[in-house]
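In: Let's see this in three dimensions:
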Amino acid sequence: MFEDTLELAENKLLLLYIFKRIKFPISNNEITQIILENDFINYFTLQQYLNELLSSNFIKKTAGSNNHKFVITKKGLRVLVLFGNRISKGKIDTIEHYLNTKIKNIKKNLSINANYTVDPKNNFTVDLKISENNSTLMNIKLNVDSNKKAKELCKKWEKNYSDLYYNIVELLMRN
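Out: Purely as a prediction, here's the structure:
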């Protein structure tokens, strides 16, 4: 019984680790593919764990226009910091290897755009966008007062879009 409890805890922590490691919202199908391809958890147990992580507010669903995606919450990150050392090195190594080889396939449906325009009055409008399968996940338009700021915003968006997306969603979800 004790071994079952340890395995359950490790598997839930592993799921949190994967969500943290990927850094952007992923669908149920994507997380299921990662878990099943690595033979960590069977499908039905995985779905149960995802529901339990959702009800405990360790992960949450973000609404897209076509489907929902999962993302780790701050509460989930805290739990992972406290107990992440309980995930076996073998499982971490397996996930790291898998993600290093497959992350491009996971991200391939994402389209990241960052550009800016200048109007006749020298106002710069920066357009930052994340799309998936021709569906917009986030689109931000900002007015800035210089070409330098516009270029800097575009560069930061292209480099850190997943962290920025997550932080913006978290900020908007606060009470």
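In: From now on I want contacts and neighbour counts done on CA atoms only, so please keep to that.
Out: Fine.
In: Surely Thr32 forms part of a helix?
Out: Yes - under DSSP: H, G, I helix; E, B strand; the rest coil, Thr32 falls within a helix.
In: so who does it touch?
Out: Thr32 makes contact with Tyr43, Leu46, according to C-alpha atoms under 8 Å, 6 or more residues apart in numbering.
In: ditto for Lys20
Out: Per C-alpha under 8 Å, 6+ apart, neighbours of Lys20: Val71, Ile72, Leu77.
In: which among these gets closest to Phe124?
Out: Phe124 lies nearest to Val71 out of these, by C-alpha to C-alpha, at 32.4 Å.
In: Pull the number of nearby residues for the closest residue to that closest one other than its chain neighbours.
Out: Once flanking residues are discounted, Val71 sits nearest to Pro25: 4.8 Å by C-alpha to C-alpha, 6 or more residues apart in numbering. When neighbours are counted by other C-alpha atoms under 10 Å, Pro25 registers 23.
In: for comparison, sequence B:
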Amino acid sequence: MFEDTLELAENKLLLLYIFKKIKFPISNNEITQIILENGFINYFILQQYLNELLSSNFIKRASCSNNHKLIITKKGLKVLLLFGNRISKNKIDIIDKYLDTKIKTIKKDLSINADYTMERKNNFIVNLKILENNSTLINIKLNVDSNKKAKSLCKKWKKDYLDLYYNIVELLMNN
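Out: Sure, this is the predicted structure:
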């Protein structure tokens, strides 16, 4: 029974690790595919674990493009930080290798846009956007006072859009 409890905890931590590693909301189908392709957990137990992680507020649903996706919460990140060392190195290596090869496929439907226009002298409108399957995930318009700031924001968005998106969603959902 003790081994079953350890395995249950490790599997839930592994799920949290995957959500943290991906950094953006993913569908139940996507997380299921990752787990089943690596043979870690059977489908029915996986769905039970996801429901338990949701009810414990370690992950939450985020509405994106009129469908629900799952994302790790701050509480889930804290648990992972405290207990992540209980995930076997072998499983982490398998997931890391899998995600390194598949992350582009998982993200393939994302389109990242960052541009700006000058409205008036010293007034630039920066438009930062992420599209998924031609539906808007996020669209931010910012007013800045210099061409340099506008270029810098666009460059940062293109480079770090996943982290920025994740942080914005996390901030908005925590209140």
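In: Just among the contacts of Lys20 of the first structure, which is most surrounded?
Out: Going by other C-alpha under 10 Å, Ile72 tops the contacts of Lys20 of the first structure with 27 neighbours.
In: Can you tell me, leaving aside adjacent residues, what's nearest to that residue?
Out: Ile59 (4.3 Å).
In: Tell me how far the one you found lies from Phe2 of the first structure.
Out: According to C-alpha to C-alpha, to the nearest Å, Ile59 of the first structure and Phe2 of the first structure sit 25 Å apart.
In: which of these two has more neighbours?
Out: Ile59 (24 against 7).
In: Name the SS class of the residue positioned nearest the centre of the first structure, please.
Out: By C-alpha atoms, centre = their mean, the first structure has its centre lying nearest to Phe24, at 1.9 Å. On the three-state scheme (three-state DSSP), Phe24 of the first structure is labelled coil.
In: now it: how far from Lys149 of the first structure?
Out: 25 Å.
In: Go ahead and confirm the residue nearest to Ile72 of the first structure touches Thr73.
Out: Yes - using C-alpha atoms under 8 Å, Ile59 of the first structure is in contact with Thr73, at 5.1 Å.
In: just to revisit the earlier point, please name the residues that touch the residue nearest to Val71 of the first structure.
Out: Phe19, Thr62, Lys69, Phe70, Val71.
In: State the number of residues packed around the residue nearest to the fourth one when sequence neighbours are not counted.
Out: Counting by C-alpha to C-alpha, 6+ apart, the nearest residue to Phe70 of the first structure once its immediate chain neighbours are dropped is Lys61, at 4.6 Å. By the criterion of other C-alpha under 10 Å, Lys61 of the first structure has 18 neighbours.
In: where's Lys61 of the first structure, which helix or strand?
Out: strand 59-63 (DSSP states H and E).
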